[in-house]
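Colleague: Here is my input; please provide its structure:
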Amino acid sequence: MLELQHVTRVFGPTRAVDDVSFLVPKGSVFGYIGPNGAGKTTSMRILATLELPTSGDAFVEGLSSVNDPDRVRRRLGFMPDHFSTYSDTSCAEYLDFFARSNGLVGRERTRRMRWVMDFTGLRAMAEKPINGLSKGMRQRLCLGRALIHDPSVLILDEPAAGLDPRARIELRQIIRSLAAEGKTILVSSHILSELAEICDRVGIIEQGRLLANDTVSALRMKSQFHQDLIILIDGPTDGALDSLSQLPCVSDVRCTDQTISFRVEGGPSKQIQVLHHLCDARVPVMEYRVVDESLEDLFMKLTSGHVQ
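Modeller: I've put the predicted structure just below:
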């Protein structure tokens, strides 16, 4: 449904997007994450036909955004990170303008406006001036504009930026509802914990290069070569600390009361070896568990913090 094929975008000496390829299947949510200046917005603008790639191509439902932009736009809704409004314009007038711009007429235009306002919760705000809306309602209005022509693909650039907790939760529910209806969604956000909850896959980009493209659980599995663990000891911890110090695969050992945290290098087999070693040394281990890594943890592991 949505694909980048070896897309590169160069601005002078800067390669904003550097040979990026990924595919988003129909009805799925793809989280696109990276630091500011990583190339997220540029590649999203290329998909949305607002930017031409230096090389490569982007496709929506098999149509090239470079060679067939008009047909792509009919299938795609784009929600930018910042959008302009018109002074003294109500929500209904704003949506009506974009419905007409997308060629909707008569009953079809009325039907789509009614559906969008109901779906985004803007019905009570229909006659309210846009300038009087809260940040959350303005984001809903921008999403409504992207949905007005019933696109099969949505590109959402930082839709949750500046929203309060309730508005973020409601937006997350809206995104999952749209995916359940079969729409394909590409969403970027700096709120990684929320992306982990709604995304089927994530792509991590830094300095224009795609570093990872997988499910969150698969990324966790790949990162287990360096895994943090915690053990709880019944009694003094001296024996456990001595045993752990004998293992070259163990590092970063920290002890607080009867709890010891440490890092194991070498994957699951080494983690099993550590447990056997502690048992052989008759260390009274009450609990032995892996520290679950969040998407933020994976992001920090995979990226270096460099910007262009």
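
Colleague: Every contact and neighbour count from this point should use C-alpha atoms.
Modeller: Noted.

Colleague: which strands and helices sit next to the host helix or strand of residue 78?
Modeller: With the criterion set as DSSP states H and E, the secondary-structure element containing residue 78 is strand 76-79. Using 3 or more Cα pairs under 8 Å, 6 or more residues apart in numbering; DSSP states H and E, the elements in contact with strand 76-79 are helix 135-147, strand 153-157.

Colleague: One more pass at 10 Å, please.
Modeller: helix 40-47, helix 135-147, strand 153-157, strand 184-188 (3 or more Cα pairs under 10 Å, 6 or more residues apart in numbering; DSSP states H and E).

Colleague: Buried residues, the helix or strand just after the third one. List them.
Modeller: Heading C-terminal from strand 153-157, the first helix or strand you meet, by DSSP H and E, is helix 165-180. Neighbour counts using 16 or more other Cα atoms under 10 Å place 167, 168, 171, 172, 174, 175, 176, 178, 179 of helix 165-180 among the buried residues.

Colleague: Same check on stretch 201-217?
Modeller: By neighbour count with 16+ other Cα under 10 Å, stretch 201-217 contains the buried residues 201-210, 212-216.

Colleague: where along the stretch 151-300 of the chain do the strands fall?
Modeller: All strands of the stretch 151-300 of the chain, identified by DSSP state E, counting those that start in this stretch, fall at 153-157, 184-188, 201-206, 209-214, 226-233, 250-256, 259-265, 285-290.

Colleague: Here is a second sequence; please produce its structure as well for comparison:
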Amino acid sequence: MIEVINFTKHYGDFTAVDDLSFSIGEGEIFGFIGPNGAGKSTTIRFLATLLRPTSGEGRIAGHSVTDDPMAVRRVIGFMPDDFGVYDGMKVWEFLDFFAVAYEIPRGVRRRIIGEVLELLDLSHKRDDYVNGLSKGMKQRLCLAKTLVHDPPVLILDEPASGLDPRARLEMKALLMELRRMGKTILVSSHILSELADFCTSIGVIERGRLLAAGSIRDIQRQIRAHRVLKVELTEGPTDRAVAILQDDPAIRSVEAFGQSVTAEFHGVDEDMGRLLGRLMAAGVPVRSFAEEPLSLEEVFMMITKGIVN
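Modeller: Take a look at the predicted model:
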């Protein structure tokens, strides 16, 4: 649904984005992450048809970003990282304004606005003035206006920026619901732990270059040579579990702390099943047995160098 092909953007002698390429499949939530100044917003503005590239191309739902921007605008909903609202305008009037801009007929606008307000849990704010809304409600309203024309692709630049913890959780729930409705979503954010909860894939950018892209699990395996197993016991000493793990050819090192045993694992998935079977057969009281993945924060710190343009 979204393709970026060798996108480059220069501002004079300064290169904001350098030969960037990635793709996002239909129905995915793609987390676009990177430090400040990495080129995220430049790329997002290009995809939203607000910025001409120095070179390269983009395609959304089959439409060229550079050659057919009006077709792209019909199939995307764009939420910028900073937006304003109009004084003296009510919530429904704000949405009606954008519905008119998208040439939605008068006869269906009222129904569409009602549906969008209900989806975003804003029905009770329908007749409130937009400049009197809280930060969280304004964020919801901005997301609502991106949905009035029912676009299949959403491009959201820091949608949870400045929100309190409850409002961030509500925003995450909304994005997950929109994916269930079939939307393809590109979302940038600095709140990495929340992206890990609901993104199907991520792209990591630094100094205008893409460092990694794909599912979080695939990227974890690319940057860490081994996997880590964590075994939690219900009771008793860990001696038997440690001895069994140390004796296995798929294990390189083992550490025990309290009722937990952590092992460096160099095998395949079938070896995990075999190891668990050995522990159970030996009567080790296993409470949980699982691979311990890297967190998205750890992935980010291992990939990036902390350098900004």
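
Colleague: and residue 308 of structure 1, which of the helices and strands packed on strand 76-79 of structure 1 is closest to it?
Modeller: Minimum separation from residue 308 of structure 1 across those (Cα to Cα) falls at helix 40-47, 12.6 Å.

Colleague: equivalent range in structure 2 for the very next helix or strand once past that closest one?
Modeller: Helices and strands here follow DSSP H and E; after helix 40-47 of structure 1, the next one along the chain is strand 55-60. Residues 55-60 of structure 2 are matched to strand 55-60 of structure 1 when aligned by TM-score structural alignment.

Colleague: That stretch vs structure 1, average offset?
Modeller: When structure 1 is overlaid, stretch 55-60 of structure 2 sits 0.7 Å from its aligned residues on average, using mean Cα distance after the TM-score superposition for structure 1.

Colleague: what's that stretch in contact with?
Modeller: Residues from elsewhere that reach stretch 55-60 of structure 2 (Cα atoms under 10 Å, 6 or more residues apart in numbering): 1-10, 18-24, 43, 46-49, 64-69, 71-73, 75-76, 152-153.

Colleague: Now intersect those with the helices, please.
Modeller: Applying DSSP state H to these, the entries found in helices are 43, 46, 47, 69, 71, 72, 73, 75.

Colleague: which one of those has the most neighbours?
Modeller: Each of those was scored for neighbours by other Cα atoms under 10 Å, and residue 47 scores highest at 28 neighbours.

Colleague: Let me see the contact set for that one.
Modeller: Contact analysis of residue 47 of structure 2 by Cα under 10 Å, 6+ apart lists 2-4, 41, 53, 57-60, 64-66, 69, 72-73, 76, 78, 155.

Colleague: Give me the buried positions along stretch 267-281 of structure 1.
Modeller: Under the neighbour-count criterion of 16+ other Cα under 10 Å, stretch 267-281 of structure 1 has 267, 270, 271, 274, 275, 277, 278 buried.

Colleague: ok, back up a step: would you mind listing which of the contacts of stretch 55-60 of structure 2 are buried?
Modeller: The neighbour-count test (16+ other Cα under 10 Å) applied to those identifies 1-9, 18, 20-24, 43, 46-49, 64-66, 69, 72-73, 75-76, 152-153 as buried.

Colleague: What is the burial count for residue 258 of structure 2?
Modeller: What residue 258 of structure 2 shows, counting by other Cα under 10 Å, is a neighbour count of 11.

Colleague: I figured it hits residue 233, correct?
Modeller: Yes - shown here, residue 258 of structure 2 and residue 233 form a contact pair, counting by Cα atoms under 10 Å, at 9.1 Å.

Colleague: Surely residue 95 of structure 1 forms part of a strand?
Modeller: No - Residue 95 of structure 1: not assigned to a strand; according to DSSP: H, G, I helix; E, B strand; the rest coil it is helix.
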